[in-house]
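Enquirer: missing the sequence, but the structure's below:
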């Protein structure tokens, strides 16, 4: 298969990847760019989101230039529909394309860190679909590489960019539910095709459980909410899991002890009917997100609201700004790259999330023995 397929049909000569040491550093505020020119990395095992691509096309300061996928036949119809100029059959070809400023990585979880490192070393900005990595050591390395190359790297927990998340944090800050006491989070997603042949290409890769298991694919959503709300990594965690035929976690239940006052519990399953739920319990009230897609507000034209219950008062629905969750993510990334704005989901938060999930996995592998996450930075100031 030809490594490069363009809309004009011409082959593209492979270029040597520019070194971050020789590439002219970008200005600190990146204001010289009027548009952010995007390339998308995709593989057949990842659930590429057409919603993300449509949101990208709706952002006037973004331009979708190219998609790279080893299976070009799979993405060519999408590229034709969205009038994408180039389709590459090789990731390196896209990463070497000088017409691209930023890359969105939407591949199997076990490949995220590896391709993010290549992207950043090549001097390109990088937005990585969650999780950014499955080891906190990789996040630390990516942070250093991005600093050396003077580029932006961010993790794509889309719900953390949405007005719903910020409205929840604002209500907590107001004191209306008192001090946070404990939190519950659930994400079940019935993976009907979890055992299909499309996953075989990554089953033997190191860390491939992260591609097909529950915690790294969906359980990380409630974990990310809890870590973001509390503003720090838990002091210790424990978890138990049920294994599937390949040894992956098809179900996991975890507990997190943030301090002497705040605890959290999460559950995730890829064998149960689809359902999501999140609740924050305070000393004077509680908040509940209980619709089917509470971690993807507005993505499927759902009403964006959450329930607020305060002591001695009737419950009320709090409705926030409707904005496509992926568009929120893209606009934030644009602002960081083009305007020099502070990241909405900074790497300090990503490190705490990855450290927490990594510790939950370690505990589950040890039949629930408590584990202290590798804490590298607090997200308290984010």
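Expert: Nice, thanks for sending it over. From a predicted model like this one, the values you see are computed outputs, not experimental measurements.
Enquirer: only C-alpha atoms for contact and neighbour calcs from this point on.
Expert: Fine.
Enquirer: where does the residue located most distally from the centre of the chain sit: helix, strand or coil?
Expert: The centre of the chain is farthest from one residue, residue 312, which by C-alpha atoms, centre = their mean lies 37.9 Å away. Assigned with DSSP: H, G, I helix; E, B strand; the rest coil, residue 312 falls in the coil class.
Enquirer: adding another structure so you can compare the two:
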């Protein structure tokens, strides 16, 4: 049984990941830490977690903890991931792993040096709907893939929210841009060559609140827009010459009656729907991570996200920022 420590009382940890660990087959939450001991104790009392700490360093020094989950603000992800690895803990860190792709090199070195598993919490690829999409594309169900179209938007104008604070790593691309990029790379097994983007910044916050991007994978193109100041929407379509695939809830799976992958043929006279009911992608992620730590065999198709893949995702986001400045295609 892998014993987890939670580094902060952030909402995503309390709402999604701590419950997911308790649902896991092979994990348990042993401790939670906050810079405010009262907050840590409140979360510990809420879930029946044995230990609460008033500092992150105290948690990392605890011998009872095997792995840590890090849902800190984005600007602190790389620092505390390295600190945790140096303390000999396995690490699952919220996305994005770092503010820049080059920052991930130091994380890779720390993981290798300390012989620990370190992975970015891009939970979507653990959901069986994405394994189905990858299988359909690989089998030629839509023929030759030509275009991927995606959108991910929500509205947040809270000035105190870290997503609207540049120095904390706020902004649309860092927060949600990774999802269409990671999903497309995972589903196709392809890497992008060049990209271009138009990005708009909020005059008050200074964060990017909207981007419209084109990412060239050679054989096909991903077009996507993300925003933190638009009505909520998420979609993705994989379009080939013999059909197309659409997902009902590509990124926030589990928020609807069922998660569906729908396969359409080119003639629009045949539709096949694959439904995935009562799947928690956070628990799937925790189970896969734990299996890797304890050297258990993963189910077919499950792969724990590597730091090299995190680097490749972040490199695309870095390129989009650069391309928006020079206003032309930019090599990834």
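Expert: Here it is on my side, so go on. These figures come from a predicted structure and were not determined experimentally.
Enquirer: assuming the best superposition, what's their TM-score?
Expert: Superposed pair, TM-score by TM-score structural alignment, normalised by the length of structure 2: 0.92. Supporting alignment: 326 aligned residues with a C-alpha RMSD of 2.1 Å.
Enquirer: contact partners for residue 58 of structure 1?
Expert: residue 327 (C-alpha atoms under 8 Å, 6 or more residues apart in numbering).
Enquirer: find the centremost residue of structure 1, please.
Expert: In structure 1, the C-alpha nearest the mean C-alpha coordinate belongs to residue 130, at 2.4 Å (C-alpha atoms, centre = their mean).
Enquirer: do you know how far the residue farthest from the centre of structure 1 is from residue 96 of structure 1?
Expert: 61 Å (C-alpha to C-alpha, to the nearest Å).
Enquirer: where do the helices of structure 2 begin and end?
Expert: Per DSSP state H, structure 2 carries helices over the ranges 11-12, 18-23, 37-47, 56-60, 77-86, 104-114, 128-138, 172, 178-188, 281-293, 307-326.
Enquirer: which one of those lies closest to residue 258 of structure 2?
Expert: Each of the helices of structure 2 has some distance to residue 258 of structure 2 by C-alpha to C-alpha; the shortest is helix 128-138, at 10.7 Å.
Enquirer: returning to what we had before: once you drop chain neighbours, what's closest to the residue nearest to the centre of structure 1?
Expert: Distance criterion C-alpha to C-alpha, 6 or more residues apart in numbering; nearest residue to residue 130 of structure 1, sequence neighbours excluded, is residue 156 at 5.1 Å.
Enquirer: and that neighbour, what pairs with it in structure 2?
Expert: Aligned counterpart of residue 156 of structure 1 in structure 2: residue 121 (TM-score structural alignment).
Enquirer: next up, the contacts around its match.
Expert: 92, 93, 94, 95, 285, 305.
Enquirer: hmm, try it at 10 Å
Expert: By C-alpha atoms under 10 Å, 6 or more residues apart in numbering, residue 121 of structure 2 lies in contact with 17, 69-71, 91-97, 282, 285-286, 289, 304-305, 310.
Enquirer: just those: which are in strands?
Expert: 69, 70, 91, 92, 93, 94 (DSSP state E).
Enquirer: out of these, which comes closest to residue 57 of structure 2?
Expert: Taking C-alpha to C-alpha as the measure, residue 57 of structure 2 lies nearest residue 70 of these, at 12.8 Å.
Enquirer: how about the closest one, what's its match in structure 1?
Expert: Aligned partner of residue 70 of structure 2 by TM-score structural alignment: residue 105.
Enquirer: burial check on its match, number of neighbours?
Expert: When neighbours are counted by other C-alpha atoms under 10 Å, residue 105 of structure 1 registers 28.
Enquirer: right, and the residue nearest to the centre of structure 1 touches residue 221 too?
Expert: Yes. Between residue 130 of structure 1 and residue 221 there is a contact under C-alpha atoms under 10 Å: 9.1 Å.
Enquirer: name the residues contacting each of those two.
Expert: Common neighbours of residue 130 of structure 1 and residue 221, counting by C-alpha under 10 Å, 6+ apart, are 157, 158.
Enquirer: OK, contacts around the equivalent of residue 179 of structure 1 over in structure 2?
Expert: By TM-score structural alignment, residue 179 of structure 1 lines up with residue 144 in structure 2. By C-alpha under 10 Å, 6+ apart, residue 144 of structure 2 lies in contact with 137, 138, 219, 220, 239, 240, 241, 242, 243.
Enquirer: as JSON lines, the residues you listed with neighbour count and distance to residue 38 of structure 2 would be great.
Expert: Compiled in JSON lines, the contacts of residue 144 of structure 2 are given as follows (neighbours: other C-alpha atoms under 10 Å; distance: C-alpha to C-alpha, whole Å):
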{"residue": "137", "neighbour count": "20", "distance to residue 38 of structure 2": "50"}
{"residue": "138", "neighbour count": "16", "distance to residue 38 of structure 2": "51"}
{"residue": "219", "neighbour count": "11", "distance to residue 38 of structure 2": "54"}
{"residue": "220", "neighbour count": "18", "distance to residue 38 of structure 2": "52"}
{"residue": "239", "neighbour count": "22", "distance to residue 38 of structure 2": "51"}
{"residue": "240", "neighbour count": "21", "distance to residue 38 of structure 2": "54"}
{"residue": "241", "neighbour count": "14", "distance to residue 38 of structure 2": "58"}
{"residue": "242", "neighbour count": "15", "distance to residue 38 of structure 2": "58"}
{"residue": "243", "neighbour count": "21", "distance to residue 38 of structure 2": "55"}
